[in-house]
Structures are given as structure tokens and as C-alpha cells.
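**Student:** what follows is a predicted protein model with its sequence.
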Amino acid sequence: MAIIELHDLHKTYRVHQKKEGLLASLTGLVRRTYKTVRAVDGISATIEAGEMVGFLGPNGAGKTTTLKMLSGLIFPTSGDARVLGYVPWERHNEYRRQFALVMGQKNQLWWDLPAADSFRLHQEIYAIPDAQYRATLGELTELLGVGGLVSQPVR
């Protein structure tokens, strides 16, 4: 059974082109020029239950944009996707309980608190049962070799 299906997924952005200089800045307030950026260009894939995949590519290849579309944070320009049987950008509550996107940025953690405290906050926000939370935390800290670090302040 496919848990992720992507069909010709596209995402483009319109980006303001700002020229240098004061006069150009003032002109830009009245007459803006835009450039279309193609962030994702027709990705199609099927991922079956139990499959492990890597999503690799150079900077600017559209990896993060694709993941944001799969999480429902942004809409595609065109194309279709189903994750766990849901259309992600419809943002059904049941889908949001089953799918989480954790980006590897330190700013998702509270600077002065241990990572474990931030994880507990997310456990509460997403209503994760305590036994499941503890099992998953134990599995991931062991897998990543960071068991001793989660109780230290992030900074």
C-alpha cells in the first residue's frame, strides 16, 4: 500500500526583483518587477509502507519545499499528492495528528532549556501518549547517539 503518492507536483514563487540604489528602491515602490522561481518542477514518486527513502539534492533543488507541501504547510502550484490517504494541504485534523515535519533547525528548540523539555512540549501539543513518547525518544536518542545531550540546554 502506498503511503505517499506524488504526481507531477510543481511549486513556483513570484519573487520581487530589487535593484540597487536609492532611486531604484523608490521606483520599486511604484513599479515592481518580479521573477518566477521554479522551486519544484514536476516531481512524481510512490513510497510504499515500510520503505525507507532518502531525499537528496543540492541546495535550491526543492527538497524543503516538497516536504512543506507534504506536511500541508504550503500549497503546490499544480499537481497532486496523497499522504496516508489525505491531501496534505486540506489540513484535516486526523492527518495533522499523524504527520509531523521536524526541520533540523536549532531555533525549534528553546535556547535555555534542555531539548527534552522542548520535546515534552511537542508531546503535549500533538497529544502523543506517554508510553509512545518515551519509546520513540529512547529509540531515537540511541540511534543518533545523543542520549546524554537531551538533558543539557541547547545552547
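**Tutor:** Structure received. Numbering: from 1, shown residues only.

**Student:** switch to C-alpha atoms for all contacts and neighbour counts from now on
**Tutor:** OK.

**Student:** quick one: the residue nearest in space to the middle of the chain from Pro88, how far?
**Tutor:** Among the residues of the chain, the one closest to the centroid is Lys68, at 4.1 Å (CA atoms, centre = their mean). As judged by CA to CA, to the nearest Å, Lys68 and Pro88 stand 9 Å apart.

**Student:** do the same with Gln105
**Tutor:** 22 Å.

**Student:** next one: Ser151
**Tutor:** Using CA to CA, Ser151 is found at 34 Å from Pro88.

**Student:** run a quick neighbour tally on Leu70.
**Tutor:** 25 (other CA atoms under 10 Å).

**Student:** residue contacts, the closest residue to it other than its chain neighbours?
**Tutor:** Once flanking residues are discounted, Leu70 sits nearest to Pro88: 5.7 Å by CA to CA, 6 or more residues apart in numbering. Neighbouring residues of Pro88 by CA atoms under 8 Å, 6 or more residues apart in numbering: Met69, Leu70, Ser71, Gly72, Ala81, Arg82, Tyr95.

**Student:** put this next to the first one:
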Amino acid sequence: MSKIIQINHVTKEFKVLNRREGLKGSIKDLFSRDYKIVKAVDDISMEIEQGEIVGYLGPNGAGKSTTIKMMTGVLEPSSGEILVGGHVPYQNRAQNAQEIGVVFGQRSQLWWALPLVESFKLLKDIYQISDADYDNMMQLYASLVDFEPLLHKPVRQMSLGQR
């Protein structure tokens, strides 16, 4: 099997405003800012083989989402190297987006006012999914999760679990 994801000694740092307390501190922050460097990801390395199923677990603030964002090309690592499918994700975002999918729980890709099926059709067009692949995936997921009663229901009327 080939390595589909390679992460070598990756670190991601963010420059964050070090806010002062109280009204005086807030006023001082307007004129002179003090920053600190926060390491969101600290020297991680891993390899994932094609077809391998992996769980990426850790406590809040451990850098899981930041790592995934670097793997998708949304963020660039501060140091180290990431290859996904042999490509550097942040240099090949358009190609990368066609080959992988990521869903973050805090933000839905479904359109609030549209029925579920219309959101799916829009995403199909955005990601250039063929009619045959779309139909096959809809049948597969309909057999795994009984979502057919929800297809024509506006997303805003669904519970969080249904979304």
C-alpha cells in the first residue's frame, strides 16, 4: 500500500494578542500591543496508508482541527512538511478539495432555508460530482441512514442530530 498522507515534524504557531485586564489595559492595547506565540500543533509526525481507517483523538485544544485544516490546505504549517496524495495541500487547494472531504461539526454545509435534497444538489454541482456517482452515494447513504423522510424538509426545521 502507498502512503496517502505524510506529516513530518509539523508545527503550527499563531501570533495572539496578549490582552491586558480592565479598562486601562484595554486603552493601552489600543496604542501598544503585546503579542505572544501560541503553538497549536507541536512537532507531530504520522503516516497514513491508502485505505487505512484512522481515528484522530485528543482533548479540546490539542490541535486536532488545526492539523486537519493543514491537511486540507486551509492553513499552512509554520514548519515541517505535509503531503496528501503526493501534493502539498496549501499549494494545491483546488485539486485537494476535489479529492478529499472534511466536515467540521460546528459549521454546516447545508443551506438553512433549502430542503436537504437541494443542499445536496448544490454541493454536487460545487464539487463537480457526476450524476452517476451522486445517485450511487444517495442510494448508499439512504440504505445506511434513513434520511429519505428528511429530503424535502428545510434544514432550519431539522434538529441538530438530523442535520
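**Tutor:** Happy to help now that I have it. Just so we're clear, the structure is a prediction, and the values are computed from it rather than from any experiment.

**Student:** coming back round to it: out of the contacts of Pro88 of the first structure, who has the most neighbours?
**Tutor:** Leu70 (25 neighbours).

**Student:** so what's that residue up against?
**Tutor:** For Leu70 of the first structure, counting by CA under 8 Å, 6+ apart, the contacting residues are Ala81, Val83, Pro88, Trp89.

**Student:** out of the residues you listed, which comes closest to His10 of the first structure?
**Tutor:** The nearest member of those to His10 of the first structure, counting by CA to CA, is Ala81 at 10.6 Å.

**Student:** what packs against the strand or helix carrying that closest one?
**Tutor:** For Ala81 of the first structure, the host element (DSSP states H and E) is strand 78-83. Secondary-structure packing of strand 78-83 of the first structure (3 or more CA pairs under 8 Å, 6 or more residues apart in numbering; DSSP states H and E): strand 2-17.

**Student:** ok, and for the strand it packs on, which residues are buried?
**Tutor:** Buried residues in strand 2-17 of the first structure, counted by 16 or more other CA atoms under 10 Å: Ile4, Glu5, Leu6, Leu9, His10, Lys11.

**Student:** what does stretch 113-121 of the second structure give?
**Tutor:** Pro115, Leu116, Val117, Glu118, Ser119, Phe120.

**Student:** the last one in helix, strand or coil?
**Tutor:** On the three-state scheme (DSSP: H, G, I helix; E, B strand; the rest coil), Phe120 of the second structure is labelled helix.
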